[in-house]
Each structure stands twice: as C-alpha cells, then as structure tokens.
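need the 3D shape of this:
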Amino acid sequence: MTLSDPPDTPRRLRHLISLEHLSAAQILHLLDRAERMREQWLADRHALGLLQGRAVVNLFFENSTRTRTSFDLAAKRLGADVINFDIANSSTSKGESLVDTLHTLEAMHCDAFVVRHKENGTAEFLARHVRGSASVVNAGDGNNAHPTQGLLDAFTIRRHRPDFAALRVLICGDILHSRVARSDIHALRTLGVGHLRVCAPANLLPAQDALPGCEIVEDFDAALDGVDVIVMLRLQKERMQQAQVPSEQAYYARYGLDARRLRIARPDCLVMHPGPINREVEIASAVADGAQSCILEQVSNGVFVRMAVLAELLGA
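A predicted model of the protein is given here:
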C-alpha cells in the first residue's frame, strides 16, 4: 500500500504524495470540499478557523510563485500558522540532513510539511520518516508528481465541463519532464475522461508505458481536432539535456498554441496552463489572455483546492 492509498479503516488520508492510487470517490470528495470552501470564502472573506493552532511548514527546495503562495494563503485562510522555511539560511547549508531538519521541525510541534524538491521521491521519503502525526504534502518532486496541481486542474475543468466522460482532453508540450502531466493524467483517467491525448516531439515523450490510457499524437494540428480542453505545458529547460529543442522559434512553429490552431479545437474549448508561461514559445499571448483561457482561474482555484487538502489531511 502506498502512502496515499486509502487505509483499511475509514480514517482520513495521512499524506498526499501522488494521485496515482486515489479512487475517484476520494478525488471527488476533495473537489467537493474545495467547492464548498470556495463558496464560503468568496461569500465573506473570513478565515474559516478549521486549523486554528496548527502549524504548516512550506519546505521549498525549488523556486515557486503559484504553488508556494497558494499553500501559504490556503493555510492562513484556514487559520493555521505558516512557516516559510528559508532553505538558504537554514542549517541544511551547514550539512544538516533532510531527515534531521524534518525531525527538528517536528519537535517544535509542526503539523504539516508542504515539500517541493528537484529529486523524485523526496516527499515520500520524508513521509516515511515522520515520527509523529504530522502530514506531508507533495508540492512537486522532480518530474514525478504534483498532486495538488492535478486536483486543481480537474477542479477547474469540472466547473466548466462537469461530465468528464464526454470530454476530449489534450495535454501538449514537454511531457517527459512534467510532473504536472503525470498528475493530470492520473486525475483525469481516474475521473473517467472519455478521450485523453498527449502531444509532444518524440524526444519530449516518456516511454509509452508511462502514459497509460493516452493516445499519443505527434502532430499538433491533428491532436487539436475536436478537443474540449487543452492543457499546455512549459518547456522545462532546467531539466533538459542540451539541444533537446533546437530553438524556441522552431518549437513554437510546431507546437505553439496560437489563434489559428485554437480554431481547430471545439469553439468553446478551454485553454489551460500550469504556469509559468513562456509567451510565444508554447502559447501566444492572444490565446493566454483570450476569452477561452482559464489560466488565471486555475491559479485562483489552486488556493481552494489546497485549503481542502490541508483540512482533509489534518482532520479538520
């Protein structure tokens, strides 16, 4: 049993490491909870107080704008104390191990650790070394998983297109290096999306067995035909080997989403992107800022989804 599997008894989830082994019922429960929190927050803009007296630590070993800020806001809107751990000025710079850092913070009665790290498996590793009752949330590990992004993408789609079985969804871009792609695929397959396509240059695709249930289409125009949702992905140059993409201009010519290409999809197709955006590399500004774009809505929804996750894991 993995760390995010449902336990044998009807207790809450202890950690959120991946969406791979969550059931449709568990995912829908989190989405429903996020919807209720969204409604309540937008109605009165007051902290919900569910995590009053709890402490949430953001342990980010990689740079982040959207994920770190939204976890910070989510915890505060639930009434928790938030510690944004300063890696550069911590004892890790003196050689303290990650596990010793975890146990030190646990000794201060911290209740949850939100972890982002460049190495695959770091969040799961820490979850296995928690000594007390604290929870670990994976905020992105290498190219492995980004479960709350997968949840917020599913949440955003559901608010516009609630019938997952009727949808055609396309994920396009740097699939090979994308933890978002993996978590989106896990979420959407579990929720029963009717047709799931992925599109990328051959050298930016993982092995086919890493894309279960997906149709792989290398030609972007063909992949766009008749889709209801497009999720564009960033070129992750920091994870690439040299020359995996000849040039940004050449990539945009073949895989950039512009107004002409968007017209190949359904007229009401949703355009999504987890950010940060490289404009005129994977997506045109006119599309990113256009009427069909849900990109900023994804950012907004991320706060409510992360509120739901923290409340669920901490039993609030």
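
please count neighbours and contacts with C-alpha atoms only from this point.
Noted.

so Gly290 sits in a helix?
No: applying DSSP: H, G, I helix; E, B strand; the rest coil, one finds Gly290 to be coil, outside a helix.

please tell me how far it sits from Cys269.
Per Cα to Cα, to the nearest Å, Gly290 is found 12 Å from Cys269.

which residues in the stretch 151-300 of the chain form helices?
179-190, 220-224, 248-255, 259-262, 285-288, 295-313 (DSSP state H, counting those that start in this stretch).

Asp111 is nearest to which of the ones you listed?
Closest to Asp111 of those, according to Cα to Cα: helix 295-313, at 9.8 Å.

got a list of contacts for the closest one?
Under the criterion Cα atoms under 8 Å, 6 or more residues apart in numbering, residues 12-16, 30-31, 33-35, 37-38, 50-51, 66-67, 70-71, 73-75, 77-78, 135, 148-149, 151-153, 155-156, 271-275, 288 lie in contact with helix 295-313.

from those residues, which land in strands?
Applying DSSP state E to these, the entries found in strands are 135, 271-272.

helix or strand right after the top helix by length along the chain?
Using DSSP state H, we find that the single longest helix of the chain is helix 24-44. Later in the chain than helix 24-44, the nearest helix or strand by DSSP states H and E is strand 55-60.

now the other sequence, so there's something to compare against:
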Amino acid sequence: MHLLSIDSLSDAQVALILDEGARWFEYNRQPRRNSKRLDGLTVINAFFENSTRTLLSFEIAAKRLGAQVVVMQVERSSIKKGETLEDTARTLNAMRPDALVIRHGTSGAPGTVAALMDCPVINGGDGIGEHPTQALLDAATIRHRFGHVAGLRIAICGDLKHSRVARSNIKLLRRLGADLRLAGPPSLMPDDLPACDIDQAVDGAEVVMMLRVQRERMTEDLGDAPGEYLDRYGLTAARLAKATPHAAIMHPGPINRGVEIEGDLADDPARSLIILQVEMGVAVRMACLDLLTAERVA
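Next up, the predicted model:
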C-alpha cells in the first residue's frame, strides 16, 4: 500500500489515521516517547525540494516509532551527475528500505517511484499535485479544536492554483462533510474553480485556512506592490471580523507575514492553530507510517 493521494485511502483508513493521530498526539506530550512499534525497520526520506515541517516531522515520527531513519542528501547524490529518478528509485529499492517518503517538484513523481519500489511510498508533496499527509494533519487539527469536521464552514484562501495542500484538503475535507469556500485572486484559481471574493469566503466561516503565494511556481509575476496582496486577498483583522467569533486560523507554512496574513493574526494564541498544525503533523505522520508498515511488523 502506498499513500500517494487522498484517494489512496478508504474512508475507514482515514478514520483510523485520524483516531490514531489523536492518540499519538497525546503520547507525544509525555516526557518520554520511545515506542518500539517500528523497531528494526528503515525509513528513507528523499526530499528533492526544501522542507522544514514535513521533512523533520517525518524523521521525528519514524524515530519515535523506533525506526532507523536515513535522510537522502539529494544535493550530494548521483542525481547531480545525471542519474534519472527511476534509476535512483531502483538503487534505493535495492537497499531494502521498509518505507520511503518522497517530496519532488514534478507532479506524479511519487507514483513513478512507487511503481519501482517494493516498500510503501508516501507522497510528501509533488509539484502542484497533492500533499496528502498535510490534509490529514489539517483535518486532525480541526477535529482537535472543534471535535468534528462535518458541517463546519471552512474557507481556503490564496494561491489555490499552485497549492498541492489545497488539492488534498479539498478532497479530504469534502469527504469529511465540511462546507468549503474557496477564494483567491482570479489568476491564482484553478481553471475548474470559479473565482470567489475572499470577503465572501470568510463571512461566517469557522475555519480560515490561508495559503502561501507560490511565486516560485509562477510563469508570470503578479505585479503586486508591497502590501497590495494583503489588502486585496490576505487575512487582516478587519477581514477576520467577518468570520464567526470563534473562528480558527490555519496555514500550512511557511508563512509570508504581511502578504497572505497579518503577523499578529498568525501569532494569536486564541485563534491561530498554525503551531498546533505542526505538532499534529508529527502525530499524524506516526499514524501513517504505522498503518503503511503494519504488514512488515506483523
């Protein structure tokens, strides 16, 4: 079994990951965290794009489960000598890992690698494709805060066109029964989604999830002046006032303060779930690794 997309998971598996994630979340708050569930297994993290949250949380998750973790140094690998992704996958497979986590700038790359591997492959983000474990940890964070996801009005706002996080969240949160409202600049909305005004999306929302403007993936510059994006499309205190009084703020990170969100809102201890998302990421990724390697430790 691989975890390449939200569609890779059945409803029962989603429920199991969220339940187990909640259990590991409490476990991780204990003084000592030395589970041996994956004792003797080896997990490879192969990240072809930069990462802080996803890379480190997968490494911490695997180690807390007792696995050996190898972080592939892509910048020092034979990729830099011209080796293809497929040949790299064959090489890694010959080393007999028990799980591989891959992030790659090309959409579909994890699937290409999975077809050549004898172990479970987890998509840690592929181009503008998907980021399934981010959606799972976001759903777990929402459930931790509200007790449920079904029926919540959730606004996802920003650069939806280039956001693999948004693609996975749209799939998962709709499956879980959320009422989604999607908004962003017209040029940063996918062709199959109508542009929506952010003020309309935030109005009455119980969760507001902001997305980073991924300028590195754009073929044309937005041409916005300093502060213009925040004023027109970002989350400000005045805009958040349109949401429900108990509305929570989310962001997958990294944050561009003063662009998609005001810094004070990102740090608001009563409203912001951004740091909780990071903490939940370790727990949910522990649940994912445990599920995918279950046959290897049986």
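
now which residue in structure 1 aligns to Val213 of structure 2?
Correspondence of Val213 of structure 2 to structure 1, assessed by TM-score structural alignment: Leu235.

any idea how far Val231 of structure 1 is from the residue nearest to that match when sequence neighbours are not counted?
Excluding the flanking residues, the one nearest Leu235 of structure 1 by Cα to Cα, 6 or more residues apart in numbering is Asp174, at 5.4 Å. In this view, Asp174 of structure 1 and Val231 of structure 1 are 11 Å apart by Cα to Cα.

more neighbours: the two, which one.
Between Asp174 of structure 1 and Val231, Asp174 has the larger neighbour count (other Cα atoms under 10 Å), namely 26 against 21.

what's that one aligned with over in structure 2?
In structure 2, Asp174 of structure 1 lands on Asp159 (TM-score structural alignment).

isn't its match up against Leu211?
Yes: counting by Cα atoms under 8 Å, Asp159 of structure 2 touches Leu211, with 6.0 Å between them.

quick check: the equivalent of Pro252 of structure 2 over in structure 1 vs Leu59 of structure 1, distance?
Under the alignment (TM-score structural alignment), Pro252 of structure 2 pairs with Pro274 in structure 1. Computed with Cα to Cα, the distance linking Pro274 of structure 1 and Leu59 of structure 1 is 20 Å.

before we move on, what about Glu218 of structure 1?
Glu218 of structure 1 is 37 Å from Leu59 of structure 1, by Cα to Cα.

more neighbours: those two, which one.
Between Glu218 of structure 1 and Leu59, Leu59 has the larger neighbour count (other Cα under 10 Å), namely 21 against 17.

list the contacts for the counterpart of His117 of structure 1 in structure 2?
Aligned by TM-score structural alignment, His117 of structure 1 pairs with His104 of structure 2. The contact partners of His104 of structure 2, taken as Cα under 8 Å, 6+ apart, are 47-49, 110, 124-127.

6 Å instead?
Applying Cα atoms under 6 Å, 6 or more residues apart in numbering to His104 of structure 2 gives the contacts 48-49, 126.

if we can go back for a sec, the match of Asp174 of structure 1 touches Val213, doesn't it?
Yes: if you go by Cα atoms under 6 Å, Asp159 of structure 2 and Val213 touch, sitting 5.3 Å apart.

okay, and the common contacts of these two?
Going by Cα under 6 Å, 6+ apart, no residue sits against Asp159 of structure 2 while also sitting against Val213.

residue in structure 2 matching Arg159 of structure 1?
Per TM-score structural alignment, Arg159 of structure 1 is aligned with His144.

grab the nearest non-local neighbour of that match.
Computed as Cα to Cα, 6+ apart, the closest residue to His144 of structure 2 that is not its neighbour in sequence is Ala22, at 7.7 Å.

measure the one you found to Ala195 of structure 2 for me?
Taking Cα to Cα, one finds Ala22 of structure 2 at 35 Å from Ala195 of structure 2.

these two: who's more crowded?
Neighbour count, other Cα under 10 Å: between Ala22 of structure 2 and Ala195, Ala22 has more, with 21 against 16.

the residue positioned nearest the centre of structure 1 and Ile185 of structure 1: what is the separation?
Nearest to the mean C-alpha position of structure 1, by Cα atoms, centre = their mean, lies Gln149 at 1.6 Å. The gap separating Gln149 of structure 1 from Ile185 of structure 1 is 11 Å, by Cα to Cα.

and Ala248 of structure 2, what does it touch?
Residues near Ala248 of structure 2 by Cα under 6 Å, 6+ apart: 207, 271-272.

let's see it at 10 Å
By Cα atoms under 10 Å, 6 or more residues apart in numbering, Ala248 of structure 2 lies in contact with 142, 145-146, 154, 205-209, 240, 268, 270-274.

hmm, which of those residues are common to structure 1?
Retained in structure 1: 142, 145-146, 154, 205-209, 240, 270-274, out of the contacts of Ala248 of structure 2 (criterion both residues aligned by TM-score structural alignment, their matches' Cα atoms under 10 Å).

wait, which of the residues you listed is closest to Gly223 of structure 2?
Closest approach between these and Gly223 of structure 2, by Cα to Cα: Met209, at 23.8 Å.
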